[in-house]
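# below are the sequence and a predicted model for it; my questions follow.
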Amino acid sequence: MSGENKNRVEFRVGGMTCAACQATVRRNVAKLPGVSEVNVNLLTGRMDLLLGGAEAVATEEIIKAVERSGYTAELLSALAGAAGNGAATAIAEQPAAATQRAEADSVIRSRRIFILSLLLYLPNLYLGMASMLGLPLPSFLTAGGGKGVQGLLQFILVIPILYLNRDFFISGTRAALHGAPSMNTLVSLGTGSAVLYGIYALFRIIAAEGGGDTETAHFYHTHLSFDSAAMLLVLIRLGRTLEAGAKRKTTQAVRQLLDLAPDTARRVEANGREVVVPATELRPGDTVRILPGERVPVDGAVIDGNSAVDESALTGESIPVAKGVGDAVSTATINGLGALLVRTDKVGSETRIAAVARLVEQVAGSRAPIARIADRISGWFVPIVVAIALITLTVWLLSGSSVEFAFNRAVAVLLISCPCALGLATPVAIMVGAGRGAQLGVLVKSGEALEALSGVQTIVFDKTGTLTMGEPVVTDVVPNAAVYDTDAEAVFLRVAASLETGSEHPLAAAVLNYAAAAGAVPRSLGTVQALPGAGIGADLSTEIVAELGLPSGSTRLMAGNARLLCDTLGADQTNTGTVRDTAGTSSTIRNAAIEDALRRAASLAEEGKTVLFFFTESVYLGLIAVRDEPRPESGEVIGQLHDRGYKLMMLTGDRRETAVAIGKELGLEPEEIAAELLPGDKVAVVRELQAKGDKVAMVGDGINDAPVLAAAEVGLAMGAGTDIAIETADIILMRSDLHAVADAFGLARQTFMNIKQNLFWAFFYNLLAIPLAAGVFYPSLGIVLSPVMGAAAMSLSSLFVVGNALRLRRYGRSRYEGEVSKMKTVELRVEGMSCPHCSGRVEKALNALPGVEATVDLAAGTAKIKYPDSVTREQLIAAITDAGYDVV
């Protein structure tokens, strides 16, 4: 298997209970040839492998390596292709679904064992407390002293509890035999020691009663530890049950994502008949009908109908998006008030919602660098605890304490120590944070990226399509009147459109849209060459020159910035009153049109407009000004990030004046703007910031900014979930809304603050609890913990870590809940509609407004409309009147 051909394989690992288990599995599997990366997640019970290198490794070898570590393994899926590209295809069972079933089964089984253990423990507790509290007992238990009979009955009652909880002993013993003791090893040693001591005490009771030594029999009866062993197992099982339930809540976001996909769909057969079928039976190419209020069952394209679709499941954006013929719809989104006919493109594990769920699960399986602290400790934590327990036992015995006191101190040390909290501290917070991020439309590709984001000091934004709408429009057309005899603007527009037809730049689209609206018909020029950082150009034939009305003798047509204009026509950009002659010496002005154009361009740039100059190799033809409006929320988000202490920078290829004007509107200072950049210059700006010691995040569209996204410590792509964005960036922002940027940085900071809190608690707990259990403070303060209290504290420690992480589920909730409440409803009476075509036009016009969801009743002559605060009633009325109808 070559380094370029790597496969990602996922396994479910059974039996892991603490960080030591996780470290052992990772260490043993990493030794296998052909394994280049191993991530083991204690929280989800999953192991994620990246296989590559010269030697291939079979699935059976991986499973055997896990089994040699003392655990079980089961193949979940194999993802073919380059690792981590987010576009791989599952060729086995969907990991999320399999893991969820295993989690649910585990919680149910653990709960049943706890209930049965508790019921069996209660009579044992009664027997243990009866003599101390004077509780009544049957006569056969008190005849002849009865201590031996009572002890024997307690032993018999503890046996089924030991059997029910045998997984602790099997797992703990197996881990110890493999040289990697785990939390279950500590539980096994603690409870097993209690049972063995109880058996020893029982023999002493029987012997004492046989010899008539009632005092000795009474002494050992009070120290029978069968009820303590039973209580320890019941408490630990309760803790594990609660922990499993709490951990399951941390994966709730993934389950909710997958549960959003509908189970059935309305498939339209070739004869037009609708059949309700399981969604799993749908195939690409099938046609499905989605009625108002239904969830979309597939990824596909609308082939008939108009509606507004709630895409909050994917993007976190609560405002519905207008959909019409040709528009894409995604699985799990909710159709609005209009019926849609959709052609199926992707189903099941190929859909966007499944890709999002996979990505969240991959994050949970990845390791953040901060987790290495716990990893280093977990490998030797359990052996050290066992050593401390033995030292505790020895020291108390040598100090003259009773065997019972020394034994209880050692058992308390074994049971109170908690490597579980260490193992859970990082993955549980990352899982909850990544899940919450997915709900907000922020997809994190790895724990490492999330940690890097939390430490960023400088945020660099690409301007076009990120801080601005990315939909430039033409605002000014200024032809050189001296070149054209008549109808200068129309002729010039045709020339400009002919050249821009061969370009894919967003500014070219703006020129072409404007020309089309003006009725200008472009002429194909053949191959158009891109001039990086400057513009475009095309060679001209004599026929094309004549047809477009260009100056006779022209051989090349170009469009670009002032630098390209001046370099081509010999003008001095810094002194518009001077041009250079062909010999390169200065002379008086020969072309007043160029001087006027440069002066005009400077004025337009101060209005935030980008100017395109059009010219041949010898003649200036005119200019077109284009403006890309800032996103409505850009200024607000820039202000928020400034307030949080981030340094900001905007990068653009626009001329300095244009960039400064846009930046001023957004709240950016001139020194926070880098303009007139060539494609390679953006990477240089990021490198320069990094050289100053800053950790840099780059926010771009994920398509044109790939090099600079890769150069930054963290790349965030506003790619609306496109494959190219998922391929390039570390974090994908599914919403076309800059609030998602603020959410990403805020969530990253909160997540890693949460991890640090968890790690502090895990370390602090063990540093305090182990000495307390060992009796270090007993001589001076008289404080000591019993084994039962130690077991309870151990369980509570893990629950604290999980509960603390679950707080991340509330991040950003109030703002998004508020957005939903801002939707208003109105019914308007529309006159002039006479047929379904008319009502369709009105409905389409209304649904084209952002966030508007409308349905038109032709018979009643009304339009029922839901709309957000950002849309006014006047805009609704204007949309209807523009469509050719009246509102009463």
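Structure's in. What do you need? Residues are numbered from 1 along each chain as shown.
# going forward, measure contacts and count neighbours with C-alpha atoms only.
Will do.
# A helix includes residue 477, no?
No - counting by DSSP: H, G, I helix; E, B strand; the rest coil, one finds residue 477 to be strand, located in no helix.
# what's the closest non-adjacent residue to it?
residue 624 (4.6 Å; C-alpha to C-alpha, 6 or more residues apart in numbering).
# hang on, the one you found in a strand?
Yes - the assignment for residue 624 by three-state DSSP puts it in a strand.
# count of residues packed around it?
Neighbourhood size, residue 624 [other C-alpha atoms under 10 Å]: 22.
# and it, what is it in contact with?
By C-alpha atoms under 8 Å, 6 or more residues apart in numbering, the residues touching residue 624 are 474-478, 611-613.
# what subset of these is buried?
474-475, 477-478, 611-613 (16 or more other C-alpha atoms under 10 Å).
# from those residues, which two are the most distant?
Across these, no pair lies farther apart than 475 and 613, at 14.1 Å, counting by C-alpha to C-alpha.
# this is the other structure I want to compare:
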Amino acid sequence: MVPDSATPDKSAPESKSDSRTPSKVSREAPCTHCDLPTPYVGENPPHPLFCCNGCRGAYELIQGWGLDSYYDLRDQANGERNRMPEATDKGRFDSFDDPEFLGLSTPKQQSDGLQSAQLAVHGLHCAACAWLIENAAQQTEGWNTARVHLGDHTLRVMFDPATCSLSGIARLLHRLGYELAPITKQPDAHFRKENRRLLTQIAIAGFCAANAMWIAVALYAGDASGVAAEHRLLLRLMGTGLGLIAVAVPGRTFFRGAFAALRTWTPHMDLPVALGLSVGTVTGTVNAISGRGDVYFDSLAVLVFFLLVGRWIQFHQQHRAAKAVDLLLRITPAHANRIAADNTTDWVLVDTLRPDDQIRVAAGESLPADGIIAAGNTTLDRSLLTGESQPVAAQTGDEVSAGTLNLSRSIDVTVRAVGSESRIGRVMQSVESAMAERTPIVQLADAIGGWFVVIVTLLAIAALVIWSGEGWGLAAGHATALLIVACPCALALATPLAIAVSLGRAAKRKILIRDGASLQLLASKGILWFDKTGTLTEGRSRAQVLYGPETALSDAAAVERDCSHPIASAIERECLLQGLTPPDDAELLVVETGGVQGVCEGRQIVVGNIPFLTSKGIVCSAEILAAVDASLQIAATPIVIAVDGVATTVLGLSDPLRQQAAETVATLQRRGWQVGILSGDHPAIVAAVAQQIGIPLELAHGGLLPADKLERVRQPQSMITVMIGDGANDAAALAAADVGIAVRGGAEVSLQAAPIFIASGRLTSIVELIRGSSATSKLIRTTFAVSLSYNLFAVGFALAGWISPLLAAVLMPLSSISVLSLTLAWPTFRSP
């Protein structure tokens, strides 16, 4: 077709008519399948438009498979012709600064002026991608941190909005080959989209590989039966073309990763793979054109196919691991019984609930959302959130929280918050954040993986030089095999995946861990300090009259009626057990450390320990002091009651030991831990408890104030220091220890004071925690050994020339797959 501005060729025959209608003008448009110029007649090109029946058949086959996204991938590979105009591109990324577009990914303001956001990432396939993105953050002004979570392909960023924007981060990652998107309440949608993309690439690579192999068979058969030179050259060129398509279209994902690594000077697994494909492609193409030497088109196509299949398997395994650590789904139900306007109910996904929706929660079910009881009275088990060991009554108008268990009868609840916005959701976020943290051993693995890529690249150059004497083709093949068979991904994947899966399994057993480094520390041996009251003991004291009239007990109960101290509760319970009725005419006047003072029916009542009574000028008789000593001998805390300035009664305050206390201490000691007690209770009582459960007396310290406990924990130690106690009362000591473990209180308070919270309240869970930490440590060492052994043998065999590029492509995914399989099968935090 001649351009309108050109002069017609006068030698051409004249048209019979110059009055051609526009409908018969021949024009050109790209073929729908192959994109080559294709003539058509008419004003607008038909769709679909094909240059030949072969393209029509291929198009119908791809559409039938449901792989029509192939054409989007093809258009992206066509270069500048299909590139999005800069203005449109800019507009697309600017939407990342719009809260309406971001939805759940809208940045949240932090106390230090920074903003944090969590987004989905498309294009992640291994730990090397995490290195690349996190390294890009370190080199970008205003972008403080990036934490990649491979399990669910999400990215948490922390940035300074004054110097950096979310749109700028999205634009930068687009240049590196990764696409950001807002997270949704249906994470499987992201998985399905990424799965579809990978399958499309595999289909294209498989098509090229199958046809290239058939051509290779024809050439090999031709070596035996004879084939014309021109036909041989044609077959070689056709096969090379298929190999080039496989490398350029589905294989371009490796080159994008390699170019991104070069831009940021970050070692990336795709770098040696891209180098290997480049060496094979250049060598094979030169040989095909020259007609001499081997061509690698069949190996290249099959190589890309196997590499992508391995990547797809790894992607599925990571998704399975992500399911294993979906903490919130393990604690709250996935469905709710929503009440419609006509009072009918239907089961819906919890994610679809909105504020002011009404749901019905039957007896025995967990609450799926925070809310207010709209109808019904019941009792609730709130132990996970509040630490209350006993069920509590709840009635219409009371607030209730997701994760609590409805015990008695059905209730209707008006929804206030769902998912991550609920109380339990906020707790789970603090636990899940530990999975993305880079613990010291993870940082070591990342460093080893980075150096490994550099070393492998240098070894490949060495292989090229060593084998160059045997011919360029052979040397290129061995270098390509070495570059492809080495897999640093498993080194970097082993540790974070093991920690993430362990944290998820621990959460299922009601052991909440918000710091992955704690698992690493607990795998070693050290000294473990227990608080006594409420930790080794039940935490529910009983006040027994050891000396004096019981009437003083009712006076003390009356004075302490408005006091919330555990001793006051114990006195009140004992008064009820004895059938005594505390007088109504009583007033609490003074509450101090060590005791209280008040008035009951005109009598002055003082209740407390000996130092407190002495401070009030009350002198204790020899009988009273003897009763105090008797109380200490039976491991009971002595409380003295004085009436009108005369000490008359001695109470023995006893707190029964937990049933598992002695067994837990013995198990920990057998595992190599030193076990001690740090308590504020009387030293004689602490010593008696230590003797009962097998703790050496030199490690049993009583009469300690919170500051004394803190000082003991901070004392320089050559071993790991672990503190186990109440999440509120022992907050300072829990925070100062190498590892703090809270066993009482609610999850919200305890996880602020200590990195680990035993939500079950059982002492045996501490043994589970220690055992699970050791199993996690063994898993990390095992996966490290497997990965290193594989790479040492694989690189050695490649240097020796025993591995072909095709075999290298088959072997390369085995390292990552073995690490993933070992991690999921390893018995971490499972019942022995």
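Nice, thanks for sending it over. Predicted model only: the values in this text are computed from it and were never measured.
# re earlier: would CSV of the buried ones among the contacts of residue 624 of structure 1 with distance to residue 539 of structure 1 be doable?
Below are these laid out as CSV (distance: C-alpha to C-alpha, whole Å):
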residue, distance to residue 539 of structure 1
474, 25
475, 28
477, 23
478, 23
611, 22
612, 18
613, 17
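# of those, closest to residue 106 of structure 1?
For these, the nearest to residue 106 of structure 1 is residue 474 (62.0 Å; C-alpha to C-alpha).
# quick check: that closest one is in a strand.
Yes - assessed by three-state DSSP, residue 474 of structure 1 belongs to a strand.
# for the aligned residue in structure 1 for residue 571 of structure 2, which residues are in contact?
Counting by TM-score structural alignment, residue 571 of structure 2 corresponds to residue 511 in structure 1. Each residue near residue 511 of structure 1 by C-alpha under 8 Å, 6+ apart is listed here: 473-474, 496-497, 500.
# same check for those residues, but in structure 2.
Using both residues aligned by TM-score structural alignment, their matches' C-alpha atoms under 8 Å, structure 2 keeps these contacts from the contacts of residue 511 of structure 1: 473-474, 496-497.
# quick check, nearest of the residues you listed to residue 721 of structure 1?
Comparing these against residue 721 of structure 1 with C-alpha to C-alpha places residue 473 closest, at 25.1 Å.
# report the contact partners of the aligned residue in structure 2 for the closest one.
Aligned by TM-score structural alignment, residue 473 of structure 1 pairs with residue 542 of structure 2. Residue 542 of structure 2 makes contact with 570-571, 573-574, 652-655, according to C-alpha under 8 Å, 6+ apart.
# let's see if you can find the most crowded of the residues you listed.
Neighbour max across the contacts of residue 542 of structure 2 (other C-alpha under 10 Å) = residue 571, 26 neighbours.
# which stretch of helix or strand covers that one?
helix 566-577 (DSSP states H and E).
# can you give me the strands for the stretch 751-888 of structure 1?
Ranges of strands in the stretch 751-888 of structure 1, per DSSP state E, counting those that start in this stretch, are 824-831, 853-857, 862-867, 886-887.
# the longest one aligns to what range in structure 2?
Counting by TM-score structural alignment, strand 824-831 of structure 1 lines up with no residues of structure 2.
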